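*Asks:* Let's see this in three dimensions:
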Amino acid sequence: MSRAILPARRAAQTFEFDCRGLRYTATLGRHADGQAAELFLSCHKQSSPADTDARDAAILISFALQHGATIDALANAMSRDAHGAPQGLAGAALDAMAATIAKDDAE
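*Replies:* Modelled structure (predicted):
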């Protein structure tokens, strides 16, 4: 599948979540139809390895979304503990994205 080209201006929503005791800020960009299109992530510890990991994870998630992957498919592929909780940053970010979208859809 080819990459979906995003318009210069698009709807976006910012939210926060925690992972491994660190606070992250996420901005979810959407296509005109409301589907997730991209993710920007940053850690409250700027210029730290965790912040670099956050930015890199967001690039990979965005690339996958723009090539047709769904949040659910990506989230289901992430490492999880015995209770289904994500074990890493990418899984936590995807779960937070899904929860944010579900909350919006319910309103």
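*Asks:* switch to C-alpha atoms for all contacts and neighbour counts from now on
*Replies:* OK.
*Asks:* what about the residue lying closest to residue 57 once chain neighbours are set aside, how many residues close to it?
*Replies:* By the measure of CA to CA, 6 or more residues apart in numbering, the closest residue to residue 57 outside its immediate chain neighbours is residue 90, 5.9 Å from it. Residue 90 is surrounded by 22 other residues when neighbours are defined as other CA atoms under 10 Å.
*Asks:* again, but for residue 45
*Replies:* The local packing of residue 45 (other CA under 10 Å) involves 13 other residues.
*Asks:* The structure of the following sequence is requested for comparison with the preceding one:
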Amino acid sequence: MTRARLPNRRPNETVQLMFNDTRYAVTVGYYPDTGCIGEVFTHGAKVGSNMDAILDDACVALSLLLQHGVEPAGLAASMGRPGGDGAPASIIGALADLLAEKTVARTAAGGVS
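*Replies:* Down below sits the predicted model:
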């Protein structure tokens, strides 16, 4: 599938995500015409740290996957869950779970077509 770019101005929301006792500010951007998620950004790691760079790169990759039509539920289902309790192995998996949960909630509320 070809990439569906987001417009320069688009709706978004910022929420808090806790993972392994660390709080992350996660911004989720939406396509204005469909309400579907098209991008994700997060901050929470020390600015300039390796983890900050990893999160930036992971969010770019997740956003590109979304813009190429990969469903958030598919992203979440593909992440590692080694503990047997279904919890994500990393913050990247937790981000994918958040995106899937947001999609379900928006669909239930009628915000996604």
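*Asks:* Quantify their similarity with the TM-score.
*Replies:* The pair, once superposed, lands on a TM-score of 0.88 when counted by TM-score structural alignment, normalised by the length of structure 1; 107 aligned residues with a CA RMSD of 1.7 Å.
*Asks:* mind checking what the residue nearest to residue 57 of structure 1 lines up with in structure 2?
*Replies:* Residue 90 of structure 1 maps onto residue 92 of structure 2 when the alignment is built from TM-score structural alignment.
*Asks:* Please tell me how far its match sits from residue 42 of structure 2.
*Replies:* Between residue 92 of structure 2 and residue 42 of structure 2 the distance, using CA to CA, to the nearest Å, works out to 10 Å.
*Asks:* list residues touching both of these two?
*Replies:* The contact sets of residue 92 of structure 2 and residue 42 overlap at residue 55 (CA atoms under 8 Å, 6 or more residues apart in numbering).
*Asks:* Am I right that residue 52 of structure 2 is in contact with residue 41?
*Replies:* No. With the criterion set as CA atoms under 8 Å, residue 52 of structure 2 and residue 41 do not qualify as a contacting pair; they are 11.1 Å apart.
*Asks:* who's more crowded, those two?
*Replies:* Legend: neighbour count by other CA under 10 Å for residue 52 of structure 2 and residue 41, higher for residue 41 (20 against 16).
*Asks:* Tell me how far the match of residue 90 of structure 1 lies from residue 4 of structure 2.
*Replies:* Remark: distance between residue 92 of structure 2 and residue 4 of structure 2 (CA to CA) = 22 Å.
*Asks:* residue boundaries of the strands in structure 1?
*Replies:* Using DSSP state E, the strands of structure 1 run over 12-19, 22-30, 36-43.
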